[in-house]
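*Asks:* Structure, please.
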Amino acid sequence: MMMTGGVMLTVLSAAAAPAQVAAPRSAAAAMTLPATQALFDAYVRSGKMPGIVAAIGTPGQPPVFVSAGRTAIAPDAAAVGPDSLWRVYSMTKPITAMAAMMLIEEGKLSLDQPLSDIYPAYGRMRVLTDPDTSLESRPATKPITIRNLLTHTAGLGYSIVTKGPLLKDYERLGIVPFAANAQVEASVRPTRPANLQQFAERVATLPLIAEPGTRWSYSIGLDLMAAVVEKVSGMPFEQFVQTRLFTPLKMTNSYWQVPASAANRLVSNYTFLGDTMVPIDPAATSVFLQAPSFPYGGAGLVMSARDYDRFLQMLQNGGQVDGVRVLKPETVKLAMSNLLPAGVSYGGVSGSTGGSGGGVPTGFGAGGSVTLADTPGGPGKGTYGWGGAAGTVAYVDPTRGLRGTIMVNYIPADRYPLRRDLAAALYQDLGVARR
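*Replies:* All right, here's what the predicted structure looks like:
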């Protein structure tokens, strides 16, 4: 699942720039967002969504939180706020990518290292000759590298986008690292690998959809990257993320499994029948109250807006928050740069799954998209971000000095023009004329 929110990233980033130039940091820290609040209130009042939370921040300053609504459509549901818990789905990917960047920083991995150094079976990969209709294949001529896993250029498939015979093989082998609800989970768990290392071993038996390093295709690359982090670090992946990222950054509301003590803060996830919201994963019986088969590095986290903002602050601050450093500035800069192999371009993905659209020259970094140039009325060069299938979005614009996290939970992610509407509200709040 994914979502950079191309339109929203474009406009939010531009909106912040002149306001920051005009206002000192103390004023930025005290900024209020009344038009944004009014928009959120209207969305909730009209029944488009039960609840929404945003965290908007500038360098070196705490976030401004804007929220409206409740954790569910029930009138007695709790109000949402900075510590409500949301399924971030593919906003997990940048976190997994930064875990990998830690090992790269330490010299335990390198960007262009073959995956077969870690799992020898990946030295014998095959490439489908007609992915849409057949499992006929030929030997791969290029190795899958760590860079390929981080940038979705390994030639791997994904159950949410892959079609044809290969999709059936992914499903047969349980290569579905995604939790929808308890009912779906009961049907897929018996075939899913029991742990990350089994996952990596099974994926190695499946053919690729393209030669590694030749094409961008949304994939399970970050799920496989989680297995690599686990094996290379010698530490369970979830423990690595906890000890190296969550604990030092004081991200205390980020979970692979929501504990009973926090269950009352979990929102319900919805889909739509016509114009009616119906729960697809009610909080009280959520699949995220169960332990997953293994930590899904591509789509497995439940997080609060406050916690995701802490992660974005770390990126915005070049690897540290509140004096606690988890990555070197040069490592963060590398991770947020265009890491696509030579000759490969990124053209965006479907908004219905949370993907970014076209319109802005964009590359791809470690687990997220990266704008390649300053865009008039758009993001500054180097804007890095991604998002989730249930409507969440997060980004850091180092040029304009803005970070943003938006939390909602409904599927499909592009049901409403939230990103466009939010951009307009922020323009008004920040006093920036349209260009």
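
*Asks:* Please count neighbours and contacts with C-alpha atoms only from this point.
*Replies:* Noted.

*Asks:* Could I get the buried residue list for stretch 87-107?
*Replies:* Neighbour-count burial for stretch 87-107, counted by 16 or more other C-alpha atoms under 10 Å, picks out 87-102.

*Asks:* So which of those residues belong to strands?
*Replies:* Members of the buried residues of stretch 87-107 lying in strands (criterion: DSSP state E): residue 87.

*Asks:* Number of residues surrounding residue 330?
*Replies:* 12 (other C-alpha atoms under 10 Å).

*Asks:* Quick check: closest non-adjacent residue to it.
*Replies:* In space, and not counting its chain neighbours, residue 330 is closest to residue 318: 7.6 Å by C-alpha to C-alpha, 6 or more residues apart in numbering.

*Asks:* surely that neighbour meets residue 333?
*Replies:* Yes - the criterion here is C-alpha atoms under 8 Å, and residue 318 meets it with residue 333 at 7.3 Å.

*Asks:* most centrally placed residue in this protein?
*Replies:* residue 91 (1.7 Å; C-alpha atoms, centre = their mean).

*Asks:* residue ranges for the strands of the stretch 51-200 of the chain, please.
*Replies:* 51-57, 64-69, 86-87, 126-128, 137-139 (DSSP state E, counting those that start in this stretch).

*Asks:* what's the shortest one in contact with?
*Replies:* Okay, so that is strand 86-87. 266-267, 300-304, 388, 390, 407-409 (C-alpha atoms under 8 Å, 6 or more residues apart in numbering).

*Asks:* and the residue nearest to the centre of the chain, what is it in contact with?
*Replies:* Contacts for residue 91 (C-alpha under 8 Å, 6+ apart) come out as 2-3, 298-299, 386-388, 392-394.

*Asks:* If we ignore the residues flanking it in sequence, what's nearest it?
*Replies:* Using C-alpha to C-alpha, 6+ apart, the nearest residue to residue 91 is residue 387, at 4.5 Å.

*Asks:* Let's compare: structure for the following, please.
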Amino acid sequence: MDLGEEQPDISRRALLRGGIAAGAGLALLPRTSLAAAPTAAVAEANWPNVTALVDGYVDSGKLPEMIAALGWGQQPPMAIARGTLANNSETPVTIDSLYRIYSMTKPITGMATMILVDEGKLRLDQPLADILPRFAKMMVQATPDGSIEDVLPAKSPITIRELITHTSGLGYSIVQKGPIKQAYEDSGLVPGQVSKMKIPGLDDSTPVSSLADFTDTLAQMPLVYQPGTQWSYSVGLDLMGRVIEVVTGQPFDAFLKERIFAPTGMTSTFFKVPKADEPRLTTNYGVIGGVLVPIDPADNSIYLEKPPFPFGGAGLVSSPRDYDRFLMMLLGMGQIGGRRVMNEAAVKMGMSNLLPATANTKGTWIEGAGFGAGGRVGLGVDAGTYGWGGAAGTVAFVNTRVGNRASLFTQYMPDNSYPVSKQFPKAVIADLETMTGRKAAA
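*Replies:* As a prediction, the model looks like this:
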């Protein structure tokens, strides 16, 4: 399959870059007193702008499917679904269809970290080297993305806070350029996967085979920035997976299942799609010159095989219903269905601005916002919002000031082919304004 050199870049740079606008622009609105969530039959009438967005992409043929899941407080979700699992499928997508959520994995890993901080097994400002000694004496590039030989000693240790807020100075093969990017790829520091196929523009580096190997190899790389000084998208949440393993004595994926997925009722969230659930998996498409090309077909998906290791920053497949339950738990301040998953203090901390005071965000994806445990945090008129998105068209956020949760699922790459991640929050805002009768600041 030749995608052509003139076509948009289908690369790991697209991994985890999506959803930057997740939660952005949601205003400080008063909590509504809706007696009950609209039923499925009236969901479209209650959310006309969201419905129009979904209809527009599917009816035009730009995408084969799209589904929005919306809810209030602890009420059941409403689903606005259009299209089929793939262009060549007759199976309609539903709230239980499976999607590659990529960077929407990060808030889950972030909240797993908050559980351990709340239990006293970790401290936010604890040096990473306390748990992983190989990170005790890090070197830093003298020029970001410059020579990996021209380095200086780190002025301060990497902390847990910095890992979960992308301020540790660690790099990312989807973000960095030059020698450091090449070094990451050559060393297998590529914590994400897109396809089994060889696709021009998509590096075919083989990830290292375990979180332990990932950690040991990463510790040998120079940092891109001095710790705590710059917000820069990184492999920090992937490294947190190894921190969690060492602190708990459990495999990272087992910890997530035991402490988050099982008690939250997330029965359709996996690093590898089980055989019995394969019929629910969507196909992921590359948008090539305006044409949809299947780059990860559902029947031959890379997610049907066990990944090299559980990618805490980009590895999960989930359903709209499952991820909505995660959001519902957050809105419940750690409770869902009368069951406590996290302590309230842990949830509040994770959804608060945890950025180090010394970190620069100017010119970054989160300029003007804060960042919590793996997700963007709204400030000012956006206060109360927390969320993030994924590289294949997924977006999810909560607004604790309104008591609303919202998520959008579809599958296409690169994420900048369509402005879905910006359009969806705006559509939610417009519908919230109508429901509450109050103006929301964009």
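
*Asks:* For burial, what's the neighbour tally of the equivalent of residue 132 of the first structure over in the second structure?
*Replies:* Taking TM-score structural alignment, the alignment pairs residue 132 of the first structure with residue 145 from the second structure. By the criterion of other C-alpha under 10 Å, residue 145 of the second structure has 18 neighbours.

*Asks:* Repeat that for the one 10 residues further on.
*Replies:* Residues near residue 155 of the second structure, counting by other C-alpha under 10 Å, number 13.

*Asks:* out of everything not next to it in sequence, what's closest to it?
*Replies:* residue 226 (6.8 Å).

*Asks:* Trace the one you found over to the first structure, please.
*Replies:* Match for residue 226 of the second structure (TM-score structural alignment): residue 211.

*Asks:* can you pull the contacts of its match?
*Replies:* Residue 211 of the first structure neighbours (C-alpha under 8 Å, 6+ apart): 127, 140-142, 154-155.

*Asks:* And the residues you listed, which of them are buried?
*Replies:* Here, 16+ other C-alpha under 10 Å leaves 127, 140, 154-155 buried among these.

*Asks:* I'd say residue 34 of the first structure and residue 429 touch.
*Replies:* Yes - counting by C-alpha under 8 Å, residue 34 of the first structure does reach residue 429; the two are 6.5 Å apart.

*Asks:* Looking at the first structure, name the residue matched to residue 353 of the second structure.
*Replies:* Per TM-score structural alignment, residue 353 of the second structure is aligned with residue 338.

*Asks:* ok, its match - contacts?
*Replies:* By C-alpha under 8 Å, 6+ apart, the contact set of residue 338 of the first structure is 363-365, 370, 372.

*Asks:* And the furthest pair within the residues you listed?
*Replies:* 365 and 372 (10.7 Å; C-alpha to C-alpha).

*Asks:* Give me the more crowded residue out of the two.
*Replies:* Taking other C-alpha under 10 Å, residue 365 of the first structure and residue 372 do not tie; residue 365 has more neighbours (26 against 19).

*Asks:* Relative to the second structure, which residues correspond to stretch 245-253 of the first structure?
*Replies:* Under TM-score structural alignment, the match for stretch 245-253 of the first structure is residues 260-268.

*Asks:* Could you pull out the buried residues of the matching stretch?
*Replies:* By neighbour count on 16+ other C-alpha under 10 Å, the buried set for stretch 260-268 of the second structure is 260-261, 263-266, 268.

*Asks:* Switch those over to CSV; also include distance to residue 339 of the second structure.
*Replies:* Converted to CSV, these look like this (distance: C-alpha to C-alpha, whole Å):
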residue, distance to residue 339 of the second structure
260, 12
261, 13
263, 7
264, 8
265, 10
266, 13
268, 19
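
*Asks:* if you look at the residues you listed, which of them are in helices?
*Replies:* The helices, defined by DSSP state H, take in 263-264 from those.

*Asks:* wait, which of the buried residues of stretch 260-268 of the second structure is closest to residue 235 of the second structure?
*Replies:* When those are compared against residue 235 of the second structure (criterion: C-alpha to C-alpha), the nearest one is residue 260, at 21.4 Å.

*Asks:* And residue 222 of the first structure? What does it align with in the second structure?
*Replies:* Under the alignment (TM-score structural alignment), residue 222 of the first structure pairs with residue 237 in the second structure.

*Asks:* ugh, wrong one, residue 297 of the first structure
*Replies:* Match for residue 297 of the first structure (TM-score structural alignment): residue 312.

*Asks:* quick revisit: could you export the contacts of residue 91 of the first structure as a markdown table, including neighbour count?
*Replies:* Output for the contacts of residue 91 of the first structure, formatted as a markdown table (neighbours: other C-alpha atoms under 10 Å):
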| residue | neighbour count |
| --- | --- |
| 2 | 31 |
| 3 | 32 |
| 298 | 29 |
| 299 | 27 |
| 386 | 28 |
| 387 | 32 |
| 388 | 31 |
| 392 | 30 |
| 393 | 31 |
| 394 | 30 |
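
*Asks:* which ones among the residues you listed are found in strands?
*Replies:* 386-387, 393-394.

*Asks:* Just send the residues you listed back as TSV, with distance to residue 78 of the first structure too.
*Replies:* Formatted as TSV, these follow (distance: C-alpha to C-alpha, whole Å):
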residue	distance to residue 78 of the first structure
386	28
387	25
393	23
394	24
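
*Asks:* what about the nearest residue to residue 137 of the first structure once chain neighbours are set aside, how many residues close to it?
*Replies:* Distances taken as C-alpha to C-alpha, 6+ apart put residue 128 closest to residue 137 of the first structure, at 4.1 Å, once the chain neighbours are dropped. Residue 128 of the first structure has 22 neighbours, counted by other C-alpha under 10 Å.

*Asks:* Who are the contact partners of the closest residue to residue 329 of the first structure other than its chain neighbours?
*Replies:* In space, and not counting its chain neighbours, residue 329 of the first structure is closest to residue 318: 4.3 Å by C-alpha to C-alpha, 6+ apart. With contacts defined as C-alpha under 8 Å, 6+ apart, the neighbours of residue 318 of the first structure are 327-330, 332-333.
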